[in-house]
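> Here you go, sequence then predicted model.
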Amino acid sequence: MTKKHGDMNVRGEVRKAPASRADNLKHAWQADRHTAGMNWSEAEAQFIRSRKLGIYGASKAVKPRTIEEYKWDLKQFFDFMRAHDVTHYNQLSEKSVLDYVEHLQSNGWSRATQRKYLISLKAFFRWVEHDPTCADMKMKSYRKVLPRIGKEIRRTFIPSVEQMEVFRQGFNRKVMWGLRDYTALCFMLDCGARIGEVCNLEPEDFKWDVGLVNLDGKTGERLVPFDKETSGQLVREWMRTRTQYAHPECRKVFINRFGGNCTPDTFRQSFEDNLSRTGLDKILGEDTISCHTVRHYFCTMYLVNGGTLHNLQRITGHKSLETLMIYVHLAQQLSSVAQEAARVSPLKSLMKQGPMKKRKTVVI
């Protein structure tokens, strides 16, 4: 193709067309974006995507509920930065991150909430360290700036046998939904299932001939024994009742009032209502009997009644024995208290002496 004379300079070289204003603005925007890094919305979207896929610092893909927790926790961080005119990642500094930490500590949040927010923020900075796009944009990680997050020491409340029995009998089994909640509670007390695993139950999960049930929860599937004469009988009775109200497409054992699948929130609310109905909310004060408290109760009483730690791990699905050690200590405390009470009981010592001899009454 023949070049026109106007396209060449005096040395015969082809001249480049001058850049348009739009091109100049585009290059300027790209350079500015590269310098400023991602804005918070972009950073959040890329971080959440990496957690869903289990890449860039994530050991595995996380569950939808964890994704929602990440979004909420990081929203606190992003809102704080926006309020201080930090709109892009590369505007961050060590001081601004530490200001946020100080904000958490002085804003009245509990230590557990502060810890939760910082764990999510550390995960966010870990993503920055591993994502190549962040490296291209020269986005610096501030993970090591954050304070060390120690293991949370939680006080585990275990209700007494009497309190649990009052709670269990509080459900009205003459009402359909009371029967549902009572059955779910007894099933959890029998096999230590998580409430999410209870909601996932389907009729095919029960192996009635061998007394095993397949539980599917956050740690995967596992076979757990159940008592066919107690919780098994209750589940059978409930399954006969549910057929009248269940939606044709609903395969779950436990249904809600509309015939669809139950959610953990369904049982959380019914447990709260039962606490008020039985008056235990006033007796327990700050403590409560929640769905997870029932699991704590199962683990503790399993050991108190002579169960072994390794079998308990198989039943509950805990990956680490370290997690179960808290129940060992609780079980030992309960056992030692019970043994000592039986040994030093004043009533027992009185009864050992036998009936007192009848005194002779002298009439003057």
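That came in fine, so what should we check first? Numbering: from 1, shown residues only.

> use CA for all of it now, contacts and neighbours both
OK.

> Give the helix, strand or coil label for Leu223.
The local conformation at Leu223, judged by DSSP: H, G, I helix; E, B strand; the rest coil, is strand.

> List the residues that contact it.
Going by Cα atoms under 8 Å, 6 or more residues apart in numbering, Leu223 touches 212-215, 315.

> one more time with 7 Å, if that's ok
When contacts are counted by Cα atoms under 7 Å, 6 or more residues apart in numbering, Leu223 touches 212-215.

> farthest pair in the residues you listed?
Spatially, the most separated pair among the contacts of Leu223 is Leu212 and Leu215, at 9.5 Å (Cα to Cα).

> check which helix or strand covers Glu272.
Assigned by DSSP states H and E, Glu272 falls within helix 264-278.

> Any buried residues in that helix, and which?
Residues of helix 264-278 classed as buried by neighbour count (16 or more other Cα atoms under 10 Å): 267-268, 270-272, 274-275, 278.

> The protein: strands as residue ranges?
Listed in chain order, the strands of the chain (DSSP state E) span 206-207, 212-217, 220-225.

> Tell me which of the ones you listed sits nearest to Lys348.
Closest approach to Lys348 among the strands of the chain is made by strand 220-225 (38.2 Å; Cα to Cα).

> which parts of that closest one are buried?
223-224.

> what's the angle between that strand and strand 212-217?
150 degrees (axes from the mean of the first three to the mean of the last three Cα atoms, to 10 degrees).

> Report how many residues lie close to Phe78.
20 (other Cα atoms under 10 Å).

> got the contact list for it?
For Phe78, the contact set (Cα under 7 Å, 6+ apart) comprises Trp40.

> Nearest to Gly192, out of the strands of the chain?
That would be, of those and by Cα to Cα, strand 220-225, which comes in at 9.0 Å.

> circling back to that earlier point, out of the contacts of Leu223, who's the most crowded?
Highest neighbour count within these: Leu215, with 27 neighbours (other Cα under 10 Å).

> pretty sure that residue is touching Glu197, no?
Yes - Leu215 is in contact with Glu197 according to Cα atoms under 7 Å; the separation is 5.8 Å.

> separation between Arg49 and Val337?
Counting by Cα to Cα, to the nearest Å, the gap from Arg49 to Val337 is 51 Å.

> Use this one as the comparison:
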Amino acid sequence: MHVADAIEEFQREHKARGSTPRTVKWYGETLRRLLKDHLSENVEALTPFTLSRALNIAGERGIRPATLANYDRALRGFTAWLHGVELLPRDPMKAKKRPVVRWQMKQVATPEEIRTLFELARRDKRYADRNCAILALLAGCGLRAGEVASLKLTDVDWHGSAVKVSGKTGERIVPMDRTTQRLLRRYVTHGRRGNHPNVFLFSGRPIKAMTLTHLLSRMSDRAGFTRRITPHLLRHTAATTYLRNGGDVASLRRILGHATINTTALYLHLVPEDLQTKLERFSPLASAGVK
């Protein structure tokens, strides 16, 4: 079987397992990108050498270590499947060491930066309601840019103050705080123009996730920030603030839509001041009343 045909079969297998369409698409695009020089060859061409070379070429393009680790994960899943269905006598990735990804503290936006973004959004008379609602869903609910862009009017539960979103791990219900609900309602009832089922529109058509990134980039420049605020940075901000204010990892996982609790636990990067405050509150000495 040719590599290209095997990738298609691998995608069909993932779909049958219940993987989301986004996951199935990601595997296909990633594997074809990495193995583009071998697509017309038989799967036996996937040796430890050729796979290492594919990863090395990707690494030389200056991609982030985390992205390279994801590429490695895609190849491991593919070759393990090839071995499992007996298309390869052994898994060529099994003995290969995984890329080392050094942990880095996730950046978050400061309260001053968030206030400035909303101030700038309100100055845009034409799109003030829309942009404030977008900012609220990104920073208040921790939604991904793609989840905000694909949100439909029927996904909003006004009575329950929640939205149904479709993310990487499927559909989930995300609660809205009162401020986010108020800003979203104001946009839908006053600032929205058009009959499309999607909530957020630009010139009568659904807004795109990349447009949200460009929007925040322009706002960052106008504000004179020394860094670009991105939708994902606002997602980090929502998650970190939730934990700092006493939220638990299990419920945060449901809000963010992570596949595993381990991903959510990465947000437990509280600064020493946070840990000191929690130690003062929850120390057994304080509970015993020791002076």
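Received it, and whenever you're ready, just let me know what you need. None of these values were measured; they are calculated from a predicted model.

> about what we covered before: neighbour count winner among Arg49 and Val337 of structure 1?
Neighbour totals were compared for Arg49 of structure 1 and Val337, and Arg49 leads with 15 against 12 (other Cα under 10 Å).

> Translate that one into the numbering of structure 2.
Using TM-score structural alignment, the partner of Arg49 of structure 1 in structure 2 is Arg12.

> who touches that match in this structure?
Residues in contact with Arg12 of structure 2 (Cα under 7 Å, 6+ apart): none are found.

> Tell me how far it lies from Ser19 of structure 2.
On the measure of Cα to Cα, Arg12 of structure 2 and Ser19 of structure 2 end up 10 Å apart.

> And the strands of structure 1: which comes nearest Leu118 of structure 1?
Checking the strands of structure 1 against Leu118 of structure 1 by Cα to Cα gives strand 212-217 as the closest, at 26.3 Å.

> can you give me the offset of the closest one from its chain's centre?
19 Å (Cα atoms, centre = their mean, to the nearest Å).

> ok, now stretch 64-72 of structure 2?
15 Å.

> Which positions in that stretch come out as buried?
Buried residues in stretch 64-72 of structure 2, counted by 16+ other Cα under 10 Å: 68-69, 71-72.

> and those as a markdown table, adding distance to Trp26 of structure 2?
Formatted as a markdown table, these follow (distance: Cα to Cα, whole Å):
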| residue | distance to Trp26 of structure 2 |
| --- | --- |
| Leu68 | 14 |
| Ala69 | 14 |
| Tyr71 | 10 |
| Asp72 | 13 |
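
> quick one: the closest residue to Glu221 of structure 1 other than its chain neighbours and Phe157 of structure 1, what's the gap?
Spatial nearest neighbour of Glu221 of structure 1, chain neighbours left out: Leu215 (5.5 Å); criterion: Cα to Cα, 6 or more residues apart in numbering. Distance, Leu215 of structure 1 to Phe157 of structure 1, using Cα to Cα: 25 Å.

> Then Val166 of structure 1?
Per Cα to Cα, Val166 of structure 1 is found 16 Å from Phe157 of structure 1.

> need the contact list for the counterpart of Ser335 of structure 1 in structure 2.
Counting by TM-score structural alignment, Ser335 of structure 1 lines up with Asp274 in structure 2. Taking Cα under 7 Å, 6+ apart as the contact definition, Asp274 of structure 2 lies against nothing.

> Asp274 of structure 2 and Glu280 of structure 2: what is the separation?
10 Å.

> ok, now Asp37 of structure 2?
59 Å.

> Now do the helices in the stretch 151-291 of structure 2.
178-186, 209-223, 231-244, 249-256, 261-265, 272-282, 284-287 (DSSP state H, counting those that start in this stretch).

> Out of the ones you listed, the one nearest Glu8 of structure 2 is which?
Closest to Glu8 of structure 2 of the helices of the stretch 151-291 of structure 2 is helix 209-223 (Cα to Cα; 27.0 Å).

> The closest one corresponds to what range in structure 1?
Going by TM-score structural alignment: helix 209-223 of structure 2 matches residues 264-278.

> mean per-residue distance, the matching stretch to structure 2?
Taken over the aligned residues, the distance from stretch 264-278 of structure 1 to structure 2 averages 1.6 Å (mean Cα distance after the TM-score superposition for structure 1).

> just how off-centre is that stretch within its chain?
Its chain's C-alpha centre and that of stretch 264-278 of structure 1 lie 18 Å apart, by Cα atoms, centre = their mean.

> The biggest helix by length in structure 2 aligns to what range in structure 1?
In structure 2, assigned by DSSP state H, the helix with the most residues is helix 65-84. The counterpart of helix 65-84 of structure 2 in structure 1, using TM-score structural alignment, spans residues 111-130.

> what residues does the matching stretch touch?
Stretch 111-130 of structure 1 has contacts (Cα under 7 Å, 6+ apart) with 47, 56-57, 70, 73-74, 104, 134, 139, 141-143, 149.
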